[in-house]
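Student: Sequence plus predicted model, see below.
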Amino acid sequence: MPAKEHHKIFRSAWLRASVLGANDGIISTSSLITGIASTSYDYFTIISAGIVGLIAGSLSMAVGEYVSVQSQADIENADLQMEQYSLKKNHEEELEELISIYVDRGVSYDLATQVASQLTDHNALDAHARDELGILIHNRARPLQAALASSISFALGSILPIMISIIVPVWCLIPSIIVGSVICLAILGAVSAITGGAKIWPAIRRISILGAISMIIASFSGSVFEFIL
């Protein structure tokens, strides 16, 4: 007997939101702290800015993700209502539409007719949602889940550079945050790749290099603004 397959697509919704939140938390807060640390602000101001960035970013991620995913959910619900109405008013036309979908996928017309008829008798809306609209159970928009995952993961990601700022001496604050954050990003990339069943090294390289570039640019921008002002 072949081994049972364990697909990861069912994790895509919350995994995307979690990785996005944690990644944004690490990079945003690290960039904020390094940018301020490159100016003449005192140590208390630097730590305070990091904490405020954590709170503001976490709330922003929650609201932004909820609004975005809720918009997707509204579109899905509107399409499902439209499809439900059409199934009541144009039953035969909808059946032929389902048959043509299966025929286009390589199924013979007779078999496609049998399959479409049986699926329509079983649950017509589900059949059309899946095969006509591409709306599946595992990829339905879940606004609250996405908002909570993004907000919590952002806060957890932001804690890392803040803790580094508290622990290390001021004179090596910027390089310590950049190096520590890149390490955390690499770990995040590895965990997300393993959780999603993807290749580890491409994920690590992608997130680490882009994150390091963002933090280096932010630290230089702080010095530039201090020089200009």
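Tutor: Received it, and whenever you're ready, just let me know what you need.
Student: can we go C-alpha only for contacts and neighbour counts from here?
Tutor: Noted.
Student: Just give the number of residues close to A78.
Tutor: Using other CA atoms under 10 Å, A78 has 12 neighbouring residues.
Student: any idea how far R11 is from L185?
Tutor: L185 sits 20 Å away from R11, taking CA to CA, to the nearest Å as the criterion.
Student: Settle it for me: which of those two has more neighbours?
Tutor: Between L185 and R11, counted using other CA under 10 Å, L185 has the larger neighbour count: 28 against 13.
Student: Apart from its chain neighbours, what residue comes closest to that one?
Tutor: Taking CA to CA, 6 or more residues apart in numbering as the measure, L185 lies nearest to S208, with 5.6 Å between them; neighbours along the chain are not counted.
Student: secondary structure element for the one you found?
Tutor: S208 is located in helix 200-228, with elements delineated by DSSP states H and E.
Student: For the chain, just list every one of the helices.
Tutor: Along the chain, the stretches classed as helices by DSSP state H are 12-37, 43-89, 91-104, 109-131, 143-167, 173-196, 200-228.
Student: May I see the buried residues of the first one?
Tutor: When burial is assessed from 16 or more other CA atoms under 10 Å, helix 12-37 yields the following buried residues: 13-15, 17-37.
Student: so how far is that helix off the chain centroid?
Tutor: Once both centres are worked out by CA atoms, centre = their mean, to the nearest Å, helix 12-37 turns out to sit 11 Å from its chain's centre.
Student: Kindly report the same for the fourth one.
Tutor: Centroid displacement of helix 109-131 relative to its chain, using CA atoms, centre = their mean, is 33 Å.
Student: tell me which residues in it are buried?
Tutor: 112-113, 115-117, 119-120, 124-129.
Student: Alongside the first one, take a look at this:
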Amino acid sequence: MFIRSRRDIIDGSTGRRWALDANDGVMTTTGAIQGFMGAGADMTTVSFAAAIVLITGALSLAAGTFAELAQERGHQRRAVERQQVLLARSPEEEFSDLEEHYSNLGLDAPLAKQVATQLTQRNALAAHLETDLGLLDPPPPAWQPWWGGFLTVLGFISGALPLTVTVLLVSEDVRAVASISVVVICLTMSGVVAWASGSGTAGRAIARSLLTGLFVAVVAFSAGLLLEAIDQFVPQIDVNRNN
């Protein structure tokens, strides 16, 4: 069976979400590693930093996704409950609102009334949720925010783990080249997935992913160099010194 389009390769929203989370993983880890290396940290410190960023970055991003989805689910549930109360309290007024909605869309009065009548008879609540609030589906189940957070963790780790493993396991004489290669490969893959999910053209998606990631690496390394230079001129303060 032939693939008819890129949308047959991967689900759009899932692919775009993974690409964003993976990019976060790559760029956050790259930024931390390059920053510490620019500041002159030894490889033990850099390795610990990479591992810590992998863990805390994934958890913090997952927490944000969970909070966002849970808040959206709560909003939808409150909207449904509010609409149910309105339908029970004043069904005639709600029917008139539905009829007026379709009249405003350009239907003549008899046809607008017919459409409103059929939709009300079929599912009045769904009709009003769609026309008034733009909700086409019922609120997601309670596990959906947890599942979204879990997928975010997987996306972040898939971007951060390759570079972290490279820093931890590759010998020092080839670590720099290997790290850059891993970053380029990961960013290219996330760009391909973003394109396959419907995000512009392949070349632009890959270029955007590479340029943003490499920009973060350069800025972080430069910031580390700056801090290292400042450290050479700022007197060290002994916090344990007795007054």
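Tutor: Okay, I see it. In this text the structure is predicted, and so the values were computed from the model without any measurement.
Student: if we can go back for a sec, with distance to L156 of structure 1 as added columns, please give the buried residues of helix 109-131 of structure 1 in JSON lines.
Tutor: Supplementary listing: these in JSON lines, determined by distance: CA to CA, whole Å:
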{"residue": "A112", "distance to L156 of structure 1": "50"}
{"residue": "T113", "distance to L156 of structure 1": "52"}
{"residue": "V115", "distance to L156 of structure 1": "48"}
{"residue": "A116", "distance to L156 of structure 1": "48"}
{"residue": "S117", "distance to L156 of structure 1": "50"}
{"residue": "L119", "distance to L156 of structure 1": "45"}
{"residue": "T120", "distance to L156 of structure 1": "46"}
{"residue": "A124", "distance to L156 of structure 1": "43"}
{"residue": "L125", "distance to L156 of structure 1": "40"}
{"residue": "D126", "distance to L156 of structure 1": "38"}
{"residue": "A127", "distance to L156 of structure 1": "40"}
{"residue": "H128", "distance to L156 of structure 1": "40"}
{"residue": "A129", "distance to L156 of structure 1": "37"}
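Student: just to revisit the earlier point, which one of the helices of structure 1 lies nearest to I137 of structure 1?
Tutor: With CA to CA, the closest approach to I137 of structure 1 among the helices of structure 1 belongs to helix 109-131: 8.5 Å.
Student: Check the contact between R73 of structure 2 and D137; I expect there is one.
Tutor: No: the pair formed by R73 of structure 2 and D137 falls short of the contact definition of CA atoms under 8 Å, at 11.4 Å.
Student: Neighbour count: the two, which is higher?
Tutor: R73 (19 against 10).
Student: Leaving aside the residues adjacent along the chain, what's closest to the more buried one?
Tutor: P139 is the one closest to R73 of structure 2 (CA to CA, 6+ apart), at 5.9 Å.
Student: how much space is there between the one you found and L69 of structure 2?
Tutor: Here the criterion is CA to CA. By it, P139 of structure 2 lies 11 Å from L69 of structure 2.
Student: next one: G35 of structure 2
Tutor: Going from G35 of structure 2 to L69 of structure 2 by CA to CA gives 33 Å.
Student: for D231 of structure 2, same thing?
Tutor: Computed as CA to CA, the D231 of structure 2 to L69 of structure 2 distance reads 43 Å.
Student: quick one: which of those two has more around it?
Tutor: Just comparing D231 of structure 2 and L69: by other CA under 10 Å the higher neighbour count belongs to L69, 18 against 12.
Student: Tell me which residues touch the residue lying closest to the more buried one once chain neighbours are set aside, please.
Tutor: Nearest residue to L69 of structure 2, sequence neighbours excluded (CA to CA, 6+ apart): P145, at 5.1 Å. Contact criterion CA atoms under 8 Å, 6 or more residues apart in numbering gives 65-67, 69-70 as the residues in contact with P145 of structure 2.
Student: Redo those as JSON lines? Include distance to T44 of structure 2.
Tutor: What follows is these, written out as JSON lines (distance: CA to CA, whole Å):
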{"residue": "T65", "distance to T44 of structure 2": "32"}
{"residue": "F66", "distance to T44 of structure 2": "33"}
{"residue": "A67", "distance to T44 of structure 2": "35"}
{"residue": "L69", "distance to T44 of structure 2": "38"}
{"residue": "A70", "distance to T44 of structure 2": "39"}
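Student: Any chance of a PyMOL selection covering the buried ones in those?
Tutor: Only the buried members of the contacts of P145 of structure 2 enter the following PyMOL selection, criterion being 16+ other CA under 10 Å:
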select buried, resi 65+66+67+69+70
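Student: Looking at the contacts of P145 of structure 2, which two lie furthest apart in space?
Tutor: Every pair in the contacts of P145 of structure 2 was compared (CA to CA); the two farthest apart turn out to be T65 and A70, at 8.4 Å.
Student: quick one: contacts for the counterpart of I26 of structure 1 in structure 2?
Tutor: Taking TM-score structural alignment, I26 of structure 1 has V26 as its aligned residue in structure 2. The neighbours of V26 of structure 2, taking CA under 8 Å, 6+ apart as the test, are 156, 159-160, 163, 183, 186-187, 213.
Student: Between those residues, which sits nearest M43 of structure 2?
Tutor: Looking at these and their distance to M43 of structure 2, the nearest is L163, at 13.8 Å (CA to CA).
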